[in-house]
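sequence and predicted structure below; questions after.
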Amino acid sequence: MPSKTEKLLSLLNGQPVIPVLKINDPAHAAPLAYALARGGLPVIEITLRTPGALEAIRRVIAEVEEAIVGAGTILNAAQFEEAASAGAKFIVSPGLTKELLTAADASPVPLLPGAITPGEIMTAREAGLDFLKFFPAEQAGGAAFLKALASPIADVKFCPTGGVSSGNAMDYLSLPNVVCVGGSWVAPDAMVREGRWDEIEALARQASELVERI
């Protein structure tokens, strides 16, 4: 049986950008996910930052067959269980706590927890988690910081999120310890609000092609 890290890597590896989405209106969820998938980004993270986030996850799962939906901004075990019950295929957290680790240990749904300091990264590694979210990436030292970690903690891989954009994504993706990046630039709030799905598809296609430049 593959480990949870292997399960996560099988979901996220090969897609250079994971859209990080804050969906205010669940009615936008399915057409947004469909536009992103058409543009080559079927794996998405819907953050639990809005009241309708769980409903958004359920709608995408029900209506967009090609989408692979994860839940983000998970802060505690209750949210972990709610997101998993809604059908999330992976869980993303800004950090790692004992409560979250216990919830993850009891669930088949893999956890991608955030870590930024060497101590946090080593703690996650000791818990068997060697694929981590590096958040907030730009504020924590950016690509230069991650590059410095590549040698002393060579077996840990990262998905940087926070301040990552089309302008700096390649700085991260070119590093040996980065699998993918998370970003919201592929689905700007105004485009989602106005239903400009073709433009979002075009942004997704540009992001999906970043892997060809590595």
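Cool, got the structure.

please make it C-alpha for all contacts and neighbour counts, starting now.
Noted.

show me the helices in the chain, by range?
Taking DSSP state H as the test, the helices found in the chain are 4-12, 29-38, 53-63, 77-86, 98-105, 118-126, 142-149, 169-173, 189-193, 197-208.

against Ala207, how distant is Ser85?
The spacing between Ser85 and Ala207, counted by Cα to Cα, to the nearest Å, is 30 Å.

of these two, who's got more company?
Ala207 (24 against 12; other Cα atoms under 10 Å).

surely that one touches Ser166?
Yes. Counting by Cα atoms under 8 Å, Ser166 is a contact partner of Ala207 at 7.4 Å.

can you list residues touching both of these two?
Residues touching both Ala207 and Ser166 (Cα atoms under 8 Å, 6 or more residues apart in numbering): there are none.

now the helices of the chain in CSV, with distance to Ile23?
Formatted as CSV, the helices of the chain follow (distance: least, Cα to Cα, whole Å):
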stretch, distance to Ile23
helix 4-12, 21
helix 29-38, 7
helix 53-63, 6
helix 77-86, 15
helix 98-105, 24
helix 118-126, 29
helix 142-149, 26
helix 169-173, 23
helix 189-193, 8
helix 197-208, 14
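
neighbours of Ala143, how many?
Using other Cα under 10 Å, Ala143 has 22 other residues around it.

give me the number of residues near the nearest residue to it once chain neighbours are set aside?
Of all residues not flanking Ala143 in the chain, Tyr172 sits nearest, at 5.3 Å (Cα to Cα, 6 or more residues apart in numbering). Neighbours of Tyr172 under the rule other Cα under 10 Å: 23.

any idea how far Tyr172 is from Cys159?
When Tyr172 is compared with Cys159 (using Cα to Cα), they lie 9 Å apart.

any residues in contact with both of the two?
Contacts common to Tyr172 and Cys159, judged by Cα under 8 Å, 6+ apart, are 178, 181.

what about versus this one:
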Amino acid sequence: MQPHINLPAPYMPHAGLIAAFEVCPLIAIMRGVTPADAADHGQALYEAGFRIVEVPLNSPQPFDSIAAIRKVLPADAIVGAGTVLHPLFVNDVKSAGGELIVMPHSDPEVVIAAKAQGLACAPGVATPTEAFIALKNGADVLKMFPAEQLGCQVVKAWRAVIAAQVPLVPVGGITPDNMGPFLSAGANGFGLGSALYKPGQSAAVTASHAKAFINGLRIARAGAKK
């Protein structure tokens, strides 16, 4: 049997992350959420259909928020940290109950540390070189960041050389109305920031935005199949 020529190493993604991603390939980025509000927003997202939530580490007391969300969500949800810039934070995320490390960059030390702890990892990549190195180090999904700069044509070009089983996840500037062209180009899911959640908004607003994204994904998928 010939190896996959577009995979630099055996691709064995985190089963829990992939299962959650298959249910809903939208990653909620809760930048700025506080521990007092985290659980309510996490529940609102889950009830709307989301299954993956990240709390960026430049939020107030992020590990407490991760723990609060993990405590209230069912086991089929994946909770983790974003903006993880140093491998030392991986242990803190795991201790808080996190299962996912999301990064704006592709520092091999962070990816390797995450995988060594049994956590899923979504490094940020902006070039094919970064993408293949991240996969070699054990990345589960590729966070294409910033999506506004890369655009759909880059997604299409990457999809031609990156194995189909590796999820491509554009992040940055994604709204309920602009997912269709990315899906048509070969993207598999999206990371959602300020269009989904802004610090200080109510859980009801988060629920409304989440439902709009779920509906937008449904429409985008229907359009991409035509």
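Looks like it came in fine. Fair warning: this is a prediction, and the values are worked out from it, not measured in the lab.

Pro110 of the first structure pairs with which position in the second structure?
Matched to the second structure by TM-score structural alignment, Pro110 of the first structure sits across from Ala120.

list the contacts of that match.
Going by Cα under 8 Å, 6+ apart, the list of residues near Ala120 of the second structure reads 13-14, 17, 99-101, 114, 139-140.

and the residues you listed as a markdown table, adding distance to Glu47 of the second structure and neighbour count?
Output for the contacts of Ala120 of the second structure, formatted as a markdown table (distance: Cα to Cα, whole Å; neighbours: other Cα atoms under 10 Å):
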| residue | distance to Glu47 of the second structure | neighbour count |
| --- | --- | --- |
| Pro13 | 26 | 19 |
| His14 | 23 | 19 |
| Leu17 | 18 | 24 |
| Glu99 | 20 | 27 |
| Leu100 | 20 | 28 |
| Ile101 | 23 | 31 |
| Ala114 | 28 | 27 |
| Ala139 | 28 | 29 |
| Asp140 | 25 | 26 |
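
mapped onto the first structure, which of those hold?
Counting by both residues aligned by TM-score structural alignment, their matches' Cα atoms under 8 Å, the first structure reproduces these contacts from the contacts of Ala120 of the second structure: 13-14, 17, 99-101, 114.

what sits against Leu36 of the first structure?
By Cα under 8 Å, 6+ apart, the residues touching Leu36 of the first structure are 42, 200-201, 204-205.

can you select the buried ones among those residues for me in ChimeraX?
To isolate the buried subset of these in ChimeraX, counting by 16 or more other Cα atoms under 10 Å, use the following:
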select :42,200,201,204,205
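
from Glu47 of the second structure, how far out is the residue positioned nearest the centre of the second structure?
For the second structure, Ile27 is the residue whose C-alpha lies nearest the centre (Cα atoms, centre = their mean; 4.4 Å). Using Cα to Cα, Ile27 of the second structure is found at 14 Å from Glu47 of the second structure.

please apply the same query to Ala36 of the second structure.
19 Å.

comparing those two, which shows the higher neighbour count?
The neighbour count for Ala36 of the second structure versus Glu47, taken as other Cα under 10 Å, is higher for Glu47 (14 against 10).

map that one across to the first structure for me.
By TM-score structural alignment, Glu47 of the second structure lines up with Arg38.

pretty sure its match is touching Glu201, no?
Yes. Counting by Cα under 8 Å, Glu201 is a contact partner of Arg38 of the first structure at 6.3 Å.

ok, Leu203 of the first structure - how many residues close by?
Per other Cα under 10 Å, the neighbour tally for Leu203 of the first structure reads 20.

in contact with the aligned partner of it in the second structure, which residues?
By TM-score structural alignment, Leu203 of the first structure lines up with His209 in the second structure. When contacts are counted by Cα under 8 Å, 6+ apart, His209 of the second structure touches 195-197.

count of neighbours near the aligned residue in the second structure for Ala127 of the first structure?
Alignment note (TM-score structural alignment): Ala127 of the first structure maps to Asn137 of the second structure. Per other Cα under 10 Å, the neighbour tally for Asn137 of the second structure reads 19.

spatially nearest residue to Asn137 of the second structure, not counting backbone neighbours?
That would be Ile112: by Cα to Cα, 6+ apart, it lies 6.0 Å from Asn137 of the second structure.
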